[in-house]
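# Sequence first, predicted model second:
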Amino acid sequence: MNQQHCVKKGDRISIYMPMILELVVAMLACARIGALHSIVFAGFSADSLCERILDCGCSLLITADAFYRGDKLVNLKQIADEALQKCKDNLCETDSGFEKKTESPQRLHPKTPWNPAMDVWWHELMSSASTECEPEWCDSEDELFILYTSGSTGKPKGVLHTVGGYMLYAATSFKYVFDYQPEDVYWCTADIGWITGHSYLTYGPLANGATSVLFEGVPTYPDVGRMWSIVDKYKVTKFYTAPTAIRLLMKHGEEPVKKHSRKSLKVLGTVGEPINPEAWLWYYRVVGEERCPIVDTFWQTETGGHMLTPLPAATPMKPGSATFPFFGVVPAILNESGEELEGEAEGYLVFKQPWPGIMRTLYGNHQQFETTYFKKFPGYYVTGDGCRRDKDGYYWITGRIDDMLNVSVREKIGPIATPDYIQYAPSLPKTRSGKITRRILRKIAKNDQDLGDISTLANPGVIKHLFNSRCDTKQ
C-alpha cells in the first residue's frame, strides 16, 4: 500500500470485504504504516459504503469480487463500483481517486466488472511487494481506526479509536474475560465489520498471541450443526457469539448440538445485546453442559472493549446479568435529574471516569461527540442504555433509553398495556441492528418521513408500504 500507492500515516483506507484472511492482513497493514482503516460490513449497501467513504475521505478501497452468504452469492465488486459512482456523483468529479484491490473466492468466479485505470488485483500487487515493511512509529494517541455506528440516531457516526489506549484495553480485557491461556483455541463468530470483530477477533487475540478461528458463513449453512462441527474440528476452547445466534439455534432444538462432542469448550461468551434468561439457560445447559461459565459482556463500539462482564469461574453468574464492571470501570445509575442512585435502582447507565479504550472523538465532528456522550449528564459518559442494579449489586441492561417506557408509567399501566392503534404489516424493516429498526418504526408511527440512515436495510421497499398503510393517529 505505502510503496505502490503512496499511502501514508493518517490516510484513511476503506475496507469492504467478507470474512477472509486478507481482511485481517489489510487491517494490520494499515496499522503498520499508520493509516486508519474504516471497515464497512460486507452486508451493507452501496449507499452505506458511499456515505462512509465520503465522510472520512478515504483514498483507497480494498474489496473482493464476490462471496457467498450461505448459498447466496453477493457480488461485492459490483456494489463497490456502484458506491464509487455515487461518490463521484456527490463530489461532482470525473476522477474518483479511489483504487480497488480484489481477492477472488474459489467456489465460483463470477464475471467481475473491471476498470484497468482504477482496479488492481491483490495477488498481482503482492507478487512484486517487498517482504520488508518498516513500521511507522506512532504516539499512543495517534489514530488507529474509524468504525461507523448509526443505531438509534440516524446518520452514521465515525467512532475514532487510538493506538495505545485501545490496544491496551482490547488486549487486557481479552486476556482476563476469556481467561486466555497459551493452549487455547478461541472462536469469536462476529463479523469484523462490527466492533466485536475488531477488538475480540483481531486486535485483542493477536496482541495476546492467541490462536483464533476465522469463520466465513452463517450458523445454519449447510446445516444447523455448523458451529458445533467447527468447535469439534478445531477443538475450540473459548467461544464468543451473539444472543441472536443462540436464539436462532434454540429454535432447532438440542439434537443438532448434541450430535457433536463439544468436550473442548471451557468458556462461553455472549455479546451484542442483553441475553434473555431462557437463551442464557439453553446456552449454559445444552451447549456448555453446565460445565462452562458464561461471560455475558456489555460494551459498545464507543467503549472499545468490555465494560460490564463476569470473569469466568470467578464471578457467580445470574442468567441475563452482565454482573460487575471490568477493572478500572466505574459505573453509576442516574435518575432523570442526573442524581446518582444507590443500592437497588433503575435508570440511566453512565460511567464516572475514563478508561483506556474510550473513543477519542467522532471523526470530523468533535462537537457532536461532546453533545452525544457528555451533554445530558455533565461529568459522566452517557451510554444511552438503561440499567437496573439488584440488591446484590449486579447490573442488568434493560435496553436503549429511547426505547424504554418511564418506570413510573410502566407501574401505572401494569404488565400489559392496551395499544391505542394496531397496524398490520407484511414484514418489518430488516437490518442487523435492532436500534435502527426501532428508530424507523418510531418515525413511521409519528408520520415523520425523515428516517435518517436506512442504507443498511435488507428490504427498504417495505418502508413505503408501512407509510401507506399507516393508521391515522392523533398527533
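Sure thing, it's come through.

# from here on, contacts and neighbour counts on C-alpha atoms
Fine.

# does Met227 sit in a helix or strand, and which one?
Per DSSP states H and E, Met227 falls inside helix 226-234.

# what residues does that helix touch?
185, 213, 219-220, 236-237, 257, 260-265 (C-alpha atoms under 8 Å, 6 or more residues apart in numbering).

# Please compare the first structure with the one that follows:
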Amino acid sequence: MTDPAAPHAPQPDRVPAPASVTARLHSDIDADLTRAAADPDGFWLEQAQGYEWTRVPTQGLGGPQADGTGPEFTWFADGETNITVNALDRHARGEARTRAALIWLPETGEPTVYTYGMLLTAVERAAAGLRHLGVGPGDRVVIYMPLTPEGAIAMLACARIGAVHSVVYAGLGVSALRDRIADAGARVVITADVGYRRGKLVDLYAIVAEAIAELGGVEHLVLWERIKEHQREHDARTVAWETLFTHGRAPAVPVSAEAPLYLLYTSGSTGKPKGVLHTHGGYMVGTSYHLRTLFDVQPGDVFFCTSDIGWIVGHSYIVYGPLVAGTTALFREGAPDFPDPGVLWRAVEDYGVNVLFTAPTALRLFMKLGADVVNSHDLSSLRVIACAGEALNPEAWRWAQEHLGGGTGEDAHAMVIDNWWQTELGAPTLGTHPRWPARPGYVGRPLAGVDADVVDEAGNTLPDGQQGFLVIRRPLPAMMRGIHGNPEKYAQVWNENPAGYLSGDLAMRDEHGYISILGRADDVLSVAGHRIGSADVEDALVSHPAVAEAAVIGIPDDLKGESIIAHVILRRGFEDQVGRGLRASISEHVRRELGPIATPGEIRVVTALPKTRSGKIMRRVLRAQALGQDPGDLTTLEG
C-alpha cells in the first residue's frame, strides 16, 4: 500500500520553542517518557496513585489480551472509585471550594460561574433526582443539551450514581437522535427547550419529542426550560428539570475502575455511528494526566476549550479532565465568530485564559477573517494553544504561532502545539509538547506511555519517510473498552492489523520520531500508480495565499486511475480574481509543491465544505456529488 516515490510537500525545518515560552511552563514530560518506556504498566499505576479510590488499585494493565494481541484488556481492574469524587468532592472539601470550576459564556446574556462547592451541590441534587426516577448503576441516559452548565451537571449526575450517559450533540436531527437513543437503550432522555446558534433559537424539545414518539423504552423526558415561552403540549413522560433538585443529595456510588462511564457515538462520516464505551478509572487517569503534562494546565489556570460536550474533546477537556485536575474550565455557547469575529479573543483577554484548546477549522476561519481580528486583543496570558480534531496544516500553524502566540522570537508568549487522538482513544496519543521543537505538518511524537508505530498491512515497522498505517501497539488507560452492542466491530480494530489497534489513519514518521497524519486510509488518492494522501494535496492548496480551506477527492479516470478534484474556499479579497487566472495560479502552486502527479485536474471554488458537526470534512459527500450519486446518510452534516 505504500509508495516510496509518492510526492510530499516540502516541510520547513523544526521550529524551537522560544525560551520565553518554556520559562513559563510547569510541565516537562521528558522524564515521564523515559520512565514509561522502561515500565509502561508501572508508570500508569504510579499516575493512578494521585487520585481518591475507595479501593486503591494494585494492578495496571490486565486482562486476557493485555499484551495487545486483542481487545480484551483492563486498567486498574482491582481498583474502585467514582470519577465525580475526584472531579468534585476532593476539591470542594478543601481550599478549592470557592475556586471557579466552570465559567460559562452564553451567546447572549450574562456569564455564569460555578465554584467547586456550588457544582458539587448541584450535581448531588441532580443525581438524587435521577435516582428518584429509578435510574441506577448501568442504566443509560441520553443527554441532548446545548453547551451549558446544565449539560455538564447532567453528565456528572449520571456518573455519580453509576449510570451511563450518552451525550448527543444538540444539533443532530430527529433520525440521528432516535437511532442513538434506541441503540443505547436509554430509559431517560434529558434535554432543553431551546439552544442558541448565531442569534437564532433551535427548538430542541420538538426534535426530542418526535425522536422518542415511538420509543416505548424511554420512561422519562427531563426538560430544562430556559425561556419558558413555548406554549405547547408536552409528551406525557416529561419531567421538569427543576424537580430533580427536590429529592435531597446523592452520595457518589463507588464503582469498579472498569465500570462504564459513558457511551459516545462517533460522527458517522464513513458509516453507521457506533457507541464507543469509556470507563471510570482509566479514562480519569489518562485524560487528566495529559491535561497536566501535554497542555500544561495547573490548578488555578483558566482553560478555554472551544469544543462541545457532544464530542470527545468536550467530554475530556470541558468536563472531566479540567475538573479532575482542579482547574477552571471556560466554555462558550455559540459560533466562534458570532455576534462578532472578535468574541473568542475578547474572552481570552477578559478572563486571562492561560491555555486554549481549539480546532484547525477554527484557526482557518480566523485566517480567512484576517489578522486584524486577533491583533486588536491582548492575548499575552496564553502560554499554550493546543489544536486537534483534524490535520493542522503548516500554513495554519504558522499563522496561529505568529498572531496568537506572538511569533517565534524571544518575545513570544505562547506555543502552538498539535496533538492527535480519537473518540476511541479518549485522550491525546501523539503530540508536540510546548517545550519541544514544532515541525509544522507533523503532529508530534508518541506521548508518555504510548507505543505508536507506522506499519504496513502485515504489521511491519516502515522506514522513516514512508507512508503506512498508524497503529497503537499496546492498550492505553483512556482507550475505549468496547462498542455498544457490536463486539465484532470492536474486535476488528484490534485484529485487522497484527501490530495492534488500527487507527484508520495513514501516517509517516521523520528521522526525529515526529509523525505526520496524512489522512484516512480510505482518503488515499491513487493517481497513475502513485498513492497520495489527501492531506498532502490539501496542505499544498492552503499554502497558496488565496486559499483559506480545501478538500480534495479522487474520481475515476480511464488514463490515470483517479483524477484529483480540489474544492477550495478563498480568503477574503480574492473572490474577484477567480476569472483572472486564479485557478491556474493555484494549480501551478500545487504542481510546484508536490509535483505534476498531484496537480488537481479541476479546481472548484466553493463558499462552504460539507462537514460533520465536529468539523470533519465529509469527502464522501463531495465524491458522491461529483459522480452524481446519492450521498447517503447526512444526519451528521453541519447545518
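Arrived safely. Values in this document were obtained by computation on a predicted structure and should not be read as measured data.

# Would you check the span in structure 2 matched by the helix holding Met227 of structure 1?
Using TM-score structural alignment, helix 226-234 of structure 1 corresponds to residues 343-351 of structure 2.

# Give me the mean deviation of that stretch from structure 1.
Overlaying structure 1 shows stretch 343-351 of structure 2 at a mean distance of 0.7 Å from the equivalent residues (mean C-alpha distance after the TM-score superposition for structure 1).

# Can you show me the helices along the stretch 101-250 of structure 1?
122-127, 163-177, 195-197, 204-207, 226-234, 243-250 (DSSP state H, counting those that start in this stretch).

# equivalent range in structure 2 for the last one?
Helix 243-250 of structure 1 falls opposite residues 360-367 of structure 2 when the two are matched by TM-score structural alignment.

# Have a look at how far, on average, that stretch is from structure 1.
Mean deviation of stretch 360-367 of structure 2 relative to structure 1 after superposition (mean C-alpha distance after the TM-score superposition for structure 1): 0.8 Å.

# can you give me the offset of that stretch from its chain's centre?
With C-alpha atoms, centre = their mean, to the nearest Å as the basis, stretch 360-367 of structure 2 stands 16 Å off its chain's centre.

# Can you name the residues that contact Gly225 of structure 1?
By C-alpha under 8 Å, 6+ apart, the neighbours of Gly225 of structure 1 are 219, 256-257, 259-260.

# tally of neighbours for Val374 of structure 2?
Counted with other C-alpha atoms under 10 Å, the neighbours of Val374 of structure 2 add up to 21.

# Could you measure from it over to Val355 of structure 2?
Between Val374 of structure 2 and Val355 of structure 2 the computed distance is 16 Å (C-alpha to C-alpha, to the nearest Å).

# Reformat the contacts of helix 226-234 of structure 1 as a markdown table; add distance to Cys30 of structure 1.
Output for the contacts of helix 226-234 of structure 1, formatted as a markdown table (distance: C-alpha to C-alpha, whole Å):
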| residue | distance to Cys30 of structure 1 |
| --- | --- |
| Val185 | 26 |
| Val213 | 22 |
| Pro219 | 30 |
| Thr220 | 33 |
| Val236 | 29 |
| Thr237 | 30 |
| Val257 | 39 |
| His260 | 39 |
| Ser261 | 39 |
| Arg262 | 36 |
| Lys263 | 38 |
| Ser264 | 35 |
| Leu265 | 34 |
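
# Nearest to Thr153 of structure 1, out of those residues: which one, please.
Pro219 (29.6 Å; C-alpha to C-alpha).

# In the stretch 251-400 of structure 1, what residue spans correspond to helices?
Under the criterion DSSP H, counting those that start in this stretch, the stretch 251-400 of structure 1 contains helices at 255-258, 277-282, 366-374.

# one step back: give me the angle between the helix holding Met227 of structure 1 and helix 243-250.
Interaxial angle of helix 226-234 of structure 1 relative to helix 243-250 (axes from the mean of the first three to the mean of the last three C-alpha atoms, to 10 degrees): 100 degrees.

# what's the neighbour count on the equivalent of Arg400 of structure 1 over in structure 2?
Matched across to structure 2, Arg400 of structure 1 falls on Arg520, judged by TM-score structural alignment. Using other C-alpha under 10 Å, Arg520 of structure 2 is surrounded by 17 other residues.

# now do Ser587 of structure 2
23.

# give the contact list for the residue lying closest to Arg383 of structure 2 once chain neighbours are set aside.
Leaving out its chain neighbours, the residue that sits closest to Arg383 of structure 2 by C-alpha to C-alpha, 6 or more residues apart in numbering is Ala414, at 3.9 Å. Neighbour list for Ala414 of structure 2: 21, 380, 382-385, 401, 404-406 [criterion: C-alpha under 8 Å, 6+ apart].

# Now, those residues that are in strands?
Judged by DSSP state E, strands contain the following of these: 384-385.

# Closest to Gly500 of structure 2 out of the contacts of Ala414 of structure 2?
Each of the contacts of Ala414 of structure 2 was scored against Gly500 of structure 2 by C-alpha to C-alpha, and Ile385 proved nearest at 31.0 Å.

# The closest one reaches Phe357, doesn't it?
Yes. Taking contacts as C-alpha atoms under 8 Å, Ile385 of structure 2 lies within contact range of Phe357: 5.9 Å.

# what separates the match of Arg400 of structure 1 from His230 of structure 2, distance-wise?
Separation of Arg520 of structure 2 from His230 of structure 2 (C-alpha to C-alpha): 44 Å.
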